[in-house]
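Asker: predicted coordinates and the sequence they were generated for:
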Amino acid sequence: MALAKLGVVVLDCPDPHALAGFYAGVLGGTIEEQDGWVDLKVPGGQDLAFQQAPAFVPPTWPGQEGSQQFHLDLVVEDLDTAEKEVLALGAKPLDTDDRSRTWRVYADPAGHPFCLCAC
């Protein structure tokens, strides 16, 4: 029996509404805001939340000097198509040179790493 149930994954960032908009563009869903807290309600998936962290320092990839903390794996049907779309939304490539792999690493606009993974 589980002690707890995962409620939401929360990402610290300098601009919660902007980062929620980026992930809404990637995952779909609706943005809800209340008292500075921004939620992305993802249909059929795990919701994400975004909280303002004025002193936020993005992790480095790969994290030689510090930990990346965590990253999101986003499953897509076509890596090339998804890559074009996330780059147009403001993602930055971090580790995308090996096109034979089934995954590629990017940073969201606030600097959090995430992977696009072929299904």
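Answerer: Arrived safely.

Asker: alpha carbons only for contacts and neighbour counts from here, please
Answerer: Noted.

Asker: and the spatially most distant residue from the centre of the chain, what is it in contact with?
Answerer: Farthest-out residue of the chain from its mean C-alpha position, per Cα atoms, centre = their mean: Met1, at 29.8 Å. Taking Cα atoms under 8 Å, 6 or more residues apart in numbering, we find Met1 in contact with no residue.

Asker: second one coming, line it up with the first:
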Amino acid sequence: MALAKLGVVVLDCPDPRALAGFYAGVLGGTIEDQGEWVDLKVSGGQALAFQESPGFVAPKWPSSDGSQQFHLDLVVADLDEAEKGVLELGAKPLDAADRSRTYRVYADPAGHPFCLCLS
């Protein structure tokens, strides 16, 4: 039996509104601005939250001397189309050169790693 239910995944970042806007462009959904905290409500999916973190230091991927902290796996139907879209929204490729794989790794505008994974 579960002891708890997942409420929301929270990403620390320097600008919650900007990062919520990036993920709204990727996932769709509605942004609810709470000031230092911003929620992204995604229809039929898990909500994401963004919290202002002064002094934020972006995670490193991959790195043996720094932690990636966590990453998001985002399932897509077409890797090339999804890649084009996330790059237009401000993502940066971290490990996307190998086109034979079923995933590609990027960083969001605040530096959090995420993967586009072929469904």
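Answerer: Looks like it came in fine. Worth saying up front: this structure is predicted, and the values here are computed from it rather than measured.

Asker: any idea what the TM-score is?
Answerer: Superposed pair, TM-score by TM-score structural alignment, normalised by the length of structure 1: 0.98. Supporting alignment: 119 aligned residues with a Cα RMSD of 0.6 Å.

Asker: rewinding a little: ok, the residue farthest from the centre of structure 1 to Gly25 of structure 1 distance?
Answerer: 36 Å (Cα to Cα, to the nearest Å).

Asker: swap in Cys13 of structure 1?
Answerer: From Cys13 of structure 1 to Gly25 of structure 1 the distance is 17 Å (Cα to Cα).

Asker: the two - which one has more neighbours?
Answerer: Cys13 (23 against 15; other Cα atoms under 10 Å).

Asker: contacting residues for the more buried one?
Answerer: With contacts defined as Cα under 8 Å, 6+ apart, Cys13 of structure 1 is in contact with 19, 50-54, 56, 110.

Asker: how about it, what's its match in structure 2?
Answerer: Matched to structure 2 by TM-score structural alignment, Cys13 of structure 1 sits across from Cys13.

Asker: also Gln46 of structure 1?
Answerer: Under TM-score structural alignment, Gln46 of structure 1 pairs with Gln46 in structure 2.

Asker: its match in helix, strand or coil?
Answerer: coil (DSSP: H, G, I helix; E, B strand; the rest coil).

Asker: verify the stated contact: it with Val8.
Answerer: Yes: the criterion here is Cα atoms under 8 Å, and Gln46 of structure 2 meets it with Val8 at 7.0 Å.

Asker: which one of the contacts of Cys13 of structure 1 is nearest Leu74 of structure 1?
Answerer: Leu19 (15.7 Å; Cα to Cα).

Asker: can you list the buried residues in whatever helix or strand that closest one lives in?
Answerer: Assigned by DSSP states H and E, Leu19 of structure 1 belongs to helix 16-27. By neighbour count with 16 or more other Cα atoms under 10 Å, helix 16-27 of structure 1 contains the buried residues 16-17, 19-24, 27.

Asker: between the residues you listed, which is nearest Leu74 of structure 1?
Answerer: Leu27 (8.5 Å).

Asker: could you pull up the residues touching the nearest residue to the closest one once chain neighbours are set aside?
Answerer: Closest residue in space to Leu27 of structure 1, ignoring its immediate chain neighbours: Val42 at 6.8 Å, by Cα to Cα, 6 or more residues apart in numbering. Residues counted as contacts of Val42 of structure 1 (Cα under 8 Å, 6+ apart) are 24, 27-30, 48.
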